[in-house]
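S.K.: Sequence first, then the predicted structure:
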Amino acid sequence: MALVLTEEQSMLRDSARGLIGDHAPVSHLRALRDSRDATGFSRDLWKSFAEMGFAGLLVPEEFGGSGLGCVEAGVVMEEIGRTLMPSPFLSTAVLAASALSRGGNKAQRSEHLPKISEGSLVAALGLDEGAKHRPLQTKMQAVRSGNGFKLNGAKALVVDGHVADLLIVAARTAGQAGERDGITLFLVDPKTKGIATERTIMVDSHNAARIEFDNVEVTADHVLGEVDQGFALLEGVLNVGRGAVASEMVGLSEEVFGRTVDYLKERKQFGKRIGEFQALQHRAAQLYIDIEITRAAVLNALQKLDSDFENAASAVAVAKARAGATATRAVQEGVQMHGGMGMTDQFDIGFFMKRARVCEELFGDANFHADQLARARGY
């Protein structure tokens, strides 16, 4: 399959770029940060997002969505990365929509997917419990109680957790930390008795939360997928999320590159524009090559998720690891080529550096995915 967008996908990109560029430039994120906005994103803008069909990209048509694929979701995420737009697109339109579409029963899909598509429901995935992404190390307990379960434990770095109307929570119904079997996914109302949510102040000014569960009661109807066999569903959903975050990092990297090149053409030193210095030209050229290679790797992973979902894990691992390394290099070069001013809050480059660092950690850093790839190939 050619590693280029179709005409329809290019039109979707242009539509998303127009909306996001006009209504959510980096100054939008800066304003939310400076005002200490309690929500962390613009609900009016999210409503506009939904009205244009972006919130329902991965929702099947029968539930009010577009029924499109991961490539289309990646196209939108790339545009989000260009302006660092804070929104529930990743948590809700990508992760939750994928989880419900792939693992939900008819009642669960009918109840939640139309609301996601219309932008009236924000959902969040509660997975990691420590400082690093380790899905198999899930320790949170779900003990059988009557016709359901009681949840006990805590989740960290829950994206959009403090504003979520619905939580998708991974917990152990059997086995020990490190085992694939025994993980079950639950749909939980965050207003349920025993849930305590604390918003986390993120370095990149985006939303996250820590959520504690103290004897939280859920019924069997709240189980998403199969009891004890939720890891396969979870891993598939995470791969979709990883592809989306990798796309965001591609957009972020390209925006930083563009801003840096513009600066090289304007800034003068020793009577010459610094872009005339060969050393900086070489560094800029290498960064451009890295971004284009990464773009191809990410698009390949997204296409693989759409065409051969069950066998896409390796392509996704390559894409996420490559995107993290490229974004890190892009922001570091951007800051260095801007000189000391690049580290000041006056310039937007610092926002991109902080977001790149968070995206690198989301759903596994480069080391995590290199390890996953090595294990998959028998090393």
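M.R.: Right, received. Where do you want to start? Residues are numbered from 1 along each chain as shown.

S.K.: use CA for all of it now, contacts and neighbours both
M.R.: Will do.

S.K.: what residues are up against Gly194?
M.R.: 212-216 (Cα atoms under 8 Å, 6 or more residues apart in numbering).

S.K.: Where do the strands of the chain begin and end?
M.R.: Secondary structure of the chain by DSSP state E: the strands cover 123-126, 141-145, 148-158, 166-172, 183-188, 195-199, 209-219, 223-224, 268-269, 272-273.

S.K.: now these as CSV including mean neighbour count?
M.R.: Output for the strands of the chain, formatted as CSV (neighbours: other Cα atoms under 10 Å):
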stretch, mean neighbour count
strand 123-126, 28
strand 141-145, 18
strand 148-158, 21
strand 166-172, 24
strand 183-188, 26
strand 195-199, 17
strand 209-219, 19
strand 223-224, 23
strand 268-269, 12
strand 272-273, 13
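
S.K.: nearest to Arg109, of those?
M.R.: strand 223-224 (10.2 Å; Cα to Cα).

S.K.: what's that closest one packed up against?
M.R.: strand 183-188 (3 or more Cα pairs under 8 Å, 6 or more residues apart in numbering; DSSP states H and E).

S.K.: one more time with 10 Å
M.R.: With contacts defined as 3 or more Cα pairs under 10 Å, 6 or more residues apart in numbering; DSSP states H and E, the packing partners of strand 223-224 are helix 97-103, strand 166-172, strand 183-188, helix 230-266.

S.K.: Against that first model, consider the following:
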Amino acid sequence: MDFELDETQREISRLAADVLGRESDTPWKAMGEAGLLALAVPERLGGDGLGVLETAVLLTEVGRRAVDVPALATLALGVLPIVRYGTPEQQDELLPLVVEQHGVLTAALSEPSLPLPAEPGTTARWDGAGVVVSGEKINVPHATAAQLILVSATLEGRPVVVVVDPVADGVSTSDGRVRLDEAPGQVLGVGDGAAEGTRQPAPQGSAADGIRRLALAGACAVGDGVLAGALDLTVKHVGTRHQFGKPLSTFQSAACQVADVYIAARTLHLAALTACWSLDDNDLGTAAYWLAAEALPAVHTCHHLHGGLGLDITYPMHRYYGMAKELTRFVGGVEHRLGAIDVH
């Protein structure tokens, strides 16, 4: 397998690095103005018509700089599922929120004690031209800022994705949590004008299964960048910080710890790239497990190598640690990811 980025992907990486590397109080707006939020949007709607790998390259750059923007939520959990599974009418209605308004989308997939379940406990039923959905979701990124929420639910015995307006009746959002009580919405991939009895998602469960895979792929892409960015910061620190008249990097203990972080970072990079390329459950499971098992301990080592400087809130290391912690929680933690790997 060729792990080299093509020219388009390298240009996306360069542009993202330039935009995110600038001193800006509004990095999300800057990304939108640079066209980075429209990478996967169809060309007819003002986008570039690109795919998962190009979006993953952007997400990795966001993680590399530990920038607090809703990129994972909007792009991997919102734009990509709508492009892949939404009807043309749904795409025309929903995607301009991101392309033109630089709005925020997210997805509510996990439930209490059920990280990213294939069969959601949240339920939906037909109600007139749409559906109503009820249930509780956790670990919802940027829940309070989102203008649309894609909710995984079970409808007539099959998993679907329901697009919900967070200000609609029956929806309440708080930090990372969404509660739904007969909240109105539309099923992703099913037109509102479909006749009664013909409103079936096709193929069965494709959107619900697809958004789960895209969520894992996106999280791994961000995690790849987080670990790479933390490592870069640490290498610079131990190379310039002196003790006993020598750089920290010349001490064997420090060098060995940096080497361990490098191995973890390179492994996650290759696993994440493979998972984003294939979207195969086995590849996704391997990458998500490595993210959950290795990213946070590796960033912890970077913290340790920085000494007291790593705890300074004006220094960026705490952002990497916070993002690694959130990503670990998002994918379900080490034990869950290990149990989810298909050993057959």
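M.R.: The structure has been received and is ready for your questions. All values reported here derive from a predicted model rather than from experimental measurement.

S.K.: Tell me how the two chains score on TM-score.
M.R.: Overlay of the two chains. TM-score (TM-score structural alignment, normalised by the length of the second structure): 0.87; 334 aligned residues with a Cα RMSD of 2.4 Å.

S.K.: hang on, the earlier thing: how about CSV for the strands of the first structure, with distance to Pro135 of the first structure added?
M.R.: Listed next are these as CSV, based on distance: least, Cα to Cα, whole Å:
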stretch, distance to Pro135 of the first structure
strand 123-126, 11
strand 141-145, 14
strand 148-158, 12
strand 166-172, 9
strand 183-188, 10
strand 195-199, 21
strand 209-219, 16
strand 223-224, 17
strand 268-269, 49
strand 272-273, 49
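
S.K.: Those: which one's closest to Ile20 of the first structure?
M.R.: Nearest to Ile20 of the first structure, of these and by Cα to Cα, is strand 123-126 at 21.3 Å.

S.K.: what's the closest one aligned against in the second structure?
M.R.: Counting by TM-score structural alignment, strand 123-126 of the first structure pairs with residues 105-108 of the second structure.

S.K.: if I pick the residue nearest to the spatial centre of the second structure, what's in contact with it?
M.R.: Nearest to the geometric centre of the second structure sits Leu72, at 3.2 Å (Cα atoms, centre = their mean). Contacts here follow Cα atoms under 10 Å, 6 or more residues apart in numbering; on that basis Leu72 of the second structure touches 55-56, 58-60, 62-63, 78-79, 105-107, 141-142, 214-215, 217-219, 221-222.

S.K.: Of these, select the buried ones using a PyMOL command.
M.R.: To isolate the buried members of those in PyMOL, using 16 or more other Cα atoms under 10 Å:
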select buried, resi 55+56+58+59+60+62+63+78+79+105+106+107+141+142+214+215+217+218+219+221+222
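
S.K.: what's His23 of the first structure in contact with, if anything?
M.R.: His23 of the first structure neighbours (Cα under 10 Å, 6+ apart): 17, 42, 45, 48, 83, 85.

S.K.: cool, Met343 of the first structure as well?
M.R.: Per Cα under 10 Å, 6+ apart, neighbours of Met343 of the first structure: 334-336, 349-351, 353.

S.K.: Restricted to helices, list those residues.
M.R.: Under the assignment DSSP state H, the contacts of Met343 of the first structure contribute 334-336, 349-351, 353 to helices.

S.K.: Out of those residues, which end up buried?
M.R.: 334-335, 349-351, 353.

S.K.: and the closest residue to Ala174 of the first structure other than its chain neighbours, how far is that from Ala232 of the first structure?
M.R.: Leaving aside its sequence neighbours, Ala174 of the first structure sits nearest to Gly182 (Cα to Cα, 6 or more residues apart in numbering; 4.2 Å). Here Gly182 of the first structure is placed at a distance of 11 Å from Ala232 of the first structure (Cα to Cα, to the nearest Å).

S.K.: related to what we said a few turns ago, in the buried ones among the ones in helices among the contacts of Met343 of the first structure, find the pair that's most separated.
M.R.: Gly334 and Phe351 (11.5 Å).

S.K.: now the second structure: which of the contacts of Met343 of the first structure match?
M.R.: Compared against the second structure with both residues aligned by TM-score structural alignment, their matches' Cα atoms under 10 Å, the contacts of Met343 of the first structure retain 335-336, 349-350.

S.K.: farthest-separated two in those?
M.R.: Between all members of these, the farthest pair (by Cα to Cα) comes out as Gln336 and Gly350, at 11.1 Å.

S.K.: Quickly list what's touching both of these two.
M.R.: Common neighbours of Gln336 of the first structure and Gly350 (Cα under 10 Å, 6+ apart) are 342-343.

S.K.: What about the contacts of His23 of the first structure, which one has the most neighbours?
M.R.: Most neighbours among those, by other Cα atoms under 10 Å: Thr83, with 25 neighbours.

S.K.: dump the residue contacts of it.
M.R.: Contacts of Thr83 of the first structure (Cα under 10 Å, 6+ apart): 17, 20-21, 23-29, 248, 251-252, 255, 348, 351-352.

S.K.: For PyMOL, write a command that selects the buried ones of the residues you listed.
M.R.: Restricted to buried positions by 16+ other Cα under 10 Å, the PyMOL selection for these reads:
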select buried, resi 17+20+21+23+24+25+26+28+29+248+251+252+255+348+351+352
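
S.K.: what about Glu33 of the second structure, how many residues close to it?
M.R.: Neighbours of Glu33 of the second structure under the rule other Cα under 10 Å: 15.

S.K.: could you list every residue that touches it?
M.R.: 19, 27, 99-100, 102.

S.K.: Just the buried ones from these?
M.R.: 19, 27, 99, 102.

S.K.: Take those and keep only those in helices.
M.R.: Using DSSP H, these in helices are 19, 27, 99.

S.K.: I'd like to know how far the closest residue to the second one other than its chain neighbours sits from Leu75 of the second structure.
M.R.: What that stands for is Pro27 of the second structure. Nearest residue to Pro27 of the second structure, sequence neighbours excluded (Cα to Cα, 6+ apart): Leu20, at 6.5 Å. For Leu20 of the second structure, the distance to Leu75 of the second structure equals 16 Å [Cα to Cα].

S.K.: just Asp68 of the second structure next, same as before
M.R.: Counting by Cα to Cα - Asp68 of the second structure and Leu75 of the second structure are separated by 14 Å.

S.K.: Counting neighbours around each, name which of these two comes out higher.
M.R.: Taking other Cα under 10 Å, Asp68 of the second structure and Leu75 do not tie; Leu75 has more neighbours (30 against 12).

S.K.: give the contact list for the aligned residue in the first structure for that one.
M.R.: In the first structure, the residue equivalent to Leu75 of the second structure is Ala93, according to TM-score structural alignment. By Cα under 10 Å, 6+ apart, the contact set of Ala93 of the first structure is 50, 54-59, 73, 87, 113, 116-117, 119, 121-123.
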